[in-house]
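Trainee: Let's see this in three dimensions:
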Amino acid sequence: MAVSRLLIVHHTASPVTYELLEKVREGASTDQVTGVEVVTRAALAATAVDVLAADGLIMGTPANIGYMSGALKHFLDTVYYPCLAETGKLPYGLYVHGNDDTTGAVRAVESIAGGLGWERAAAVVSVVGAADRADLDACWELGATLAATISPG
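Mentor: The predicted model follows:
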């Protein structure tokens, strides 16, 4: 049986972003979706090789001073040109946590992903402040949706 790879690239810098990451992973690994290998990489450790081997991608970041984390920006800078010609139409998802606002971070990530030709496959999960049950459920759905999108079954 063919297996698809879902790559989760994250910068987890707080208890809330850790909670969101865990829910994304839980959803991506649900038994309801088969044939998907979930690979998780910290943003500072993820490489173009990881992206080139992926059939789908979820990115997670805190919103820092109105922008994505420096770690996620570094990841995107590192993979941009090596992946530009080969990863068009890559389905992706995004979750962002901010204490006050996530607008700038979401806009920045979506701008770069658009430049790469990646296609958003699920609604962005934007969490401001503490994560509530609806936020955690949305993260679970984000993981499950991306896994189902790339599932060979």
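
Trainee: CA only for contacts and neighbour counts going forward, please
Mentor: Noted.

Trainee: OK, contacts around Leu20?
Mentor: 95, 131, 136, 139 (Cα atoms under 8 Å, 6 or more residues apart in numbering).

Trainee: Give the helix, strand or coil label for it.
Mentor: helix (DSSP: H, G, I helix; E, B strand; the rest coil).

Trainee: Now, the contacts of Leu20 that are in helices?
Mentor: 136, 139 (DSSP state H).

Trainee: Out of the contacts of Leu20, flag the one nearest to Thr34.
Mentor: For these, the minimum distance to Thr34 (Cα to Cα) is 18.9 Å, reached by Cys139.

Trainee: for the closest one, what are its contacts?
Mentor: 20-21, 23-24, 27, 95, 125 are the contacts of Cys139 under Cα under 8 Å, 6+ apart.

Trainee: how much space is there between it and Arg133?
Mentor: Look at Cys139 and Arg133: by Cα to Cα, to the nearest Å, they are 10 Å apart.

Trainee: and if you look at Gly70?
Mentor: Per Cα to Cα, Gly70 is found 28 Å from Arg133.

Trainee: ok, those two, which is more surrounded?
Mentor: Legend: neighbour count by other Cα atoms under 10 Å for Gly70 and Arg133, higher for Gly70 (16 against 9).

Trainee: the strands in this protein, which residues?
Mentor: Using DSSP state E, the strands found in the chain span residues 4-10, 36-42, 56-64, 67-68, 91-98, 119-120, 125-128.

Trainee: right, and the ones you listed - which one's nearest His74?
Mentor: Relative to His74, the nearest member of the strands of the chain by Cα to Cα is strand 67-68, separated by 10.1 Å.

Trainee: Proceed likewise with the subsequent sequence, for comparison:
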Amino acid sequence: MTVSEKHLLLIYHSRSGTNKQLAEMIAKGAQSEAGNVVFRQKNAFDADADDLLWADATIFVSPEHFGYMAGALKDFFERTFYPTENQVAGRAIAIVIGTGLDGQGALSSIRRICNGYRFKEVQEPIIVVGEPSAEQLEACFNLGLGFSAALDAGIF
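Mentor: Next up, the predicted model:
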């Protein structure tokens, strides 16, 4: 019996470096015990509909700009919604936000758009205000590890 590979996609945007740091920790966790999971990390400007269709699960990492998600992530959603419409419903997602504010505006806007895709948010969001602590970096590592393990086990 062959086990089919699963695909985990990480889409992020970062200007200050904080969200890139969070994304890198997620990537380390996702690749630490990958099993039959293939991992792909993309900047939001570089990701496209083919990436989203490829993915069995996706983790979005975004800063909060002016109380909203990063424009790069919004651009990604605008470019991929119609080409993937009705093809990604039910796929697992998680949201990570690195911010100087409370992150609620970015979280709300990402969730609102993800509802249009009919994604299934399977993890409480991680919101990092200011510089990430060791515990928050560990939470990001564990998010990547957990998503990879859940995909490998067929949970989602």
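
Trainee: picking up where we left off before, among the contacts of Leu20 of structure 1, which one has the most neighbours?
Mentor: For these, neighbours tallied by other Cα under 10 Å; top is Cys139, 28 neighbours.

Trainee: What lines up with Lys6 of structure 2 in structure 1?
Mentor: Applying TM-score structural alignment, one finds that Lys6 of structure 2 aligns to Ser4 in structure 1.

Trainee: One more: Arg118 of structure 2?
Mentor: By TM-score structural alignment, Arg118 of structure 2 lines up with Gly117.

Trainee: show me the contacts for that match.
Mentor: Per Cα under 8 Å, 6+ apart, neighbours of Gly117 of structure 1: 84, 87-90.

Trainee: Buried ones among these?
Mentor: Buried subset of those (neighbour count, 16 or more other Cα atoms under 10 Å): 87, 89-90.

Trainee: Just the closest of those to Pro62 of structure 1, please.
Mentor: Of all the buried ones among the contacts of Gly117 of structure 1, Pro62 of structure 1 sits closest to Leu90, with 22.4 Å by Cα to Cα.

Trainee: And the residue positioned nearest the centre of structure 2, how far from Glu85 of structure 2?
Mentor: With distances taken as Cα atoms, centre = their mean, Ile59 lies nearest the centre of structure 2, 1.5 Å away. Applying Cα to Cα, the value for Ile59 of structure 2 to Glu85 of structure 2 is 18 Å.

Trainee: Relative to Tyr82 of structure 2, how far out is the nearest residue to Ala27 of structure 2 once chain neighbours are set aside?
Mentor: Nearest non-adjacent residue to Ala27 of structure 2, counting by Cα to Cα, 6 or more residues apart in numbering: Gly144, 6.1 Å away. Separation of Gly144 of structure 2 from Tyr82 of structure 2 (Cα to Cα) stands at 28 Å.

Trainee: same thing with Val128 of structure 2?
Mentor: 31 Å.

Trainee: who's more crowded, the two?
Mentor: Val128 (22 against 12).

Trainee: quick one, what contacts the closest residue to that one other than its chain neighbours?
Mentor: Nearest residue to Val128 of structure 2, sequence neighbours excluded (Cα to Cα, 6+ apart): Gly98, at 4.7 Å. If a contact means Cα under 8 Å, 6+ apart, then Gly98 of structure 2 has 18-19, 22, 61-64, 127-130 as its contacts.

Trainee: farthest pair in those?
Mentor: Within the contacts of Gly98 of structure 2, Val61 and Gly130 form the most distant pair, 14.8 Å apart (Cα to Cα).

Trainee: Excluding residues flanking it in the chain, which one is nearest Tyr68 of structure 2?
Mentor: Closest residue to Tyr68 of structure 2 apart from its sequence neighbours, by Cα to Cα, 6+ apart: Ala106 at 4.2 Å.

Trainee: scratch that, Gly60 of structure 1
Mentor: Nearest non-adjacent residue to Gly60 of structure 1 (Cα to Cα, 6+ apart): His10, at 4.4 Å.

Trainee: thinking again about what came up before, and the contacts of Cys139 of structure 1, which of them are buried?
Mentor: Using 16+ other Cα under 10 Å, the buried members of the contacts of Cys139 of structure 1 are 20-21, 23-24, 27, 95, 125.
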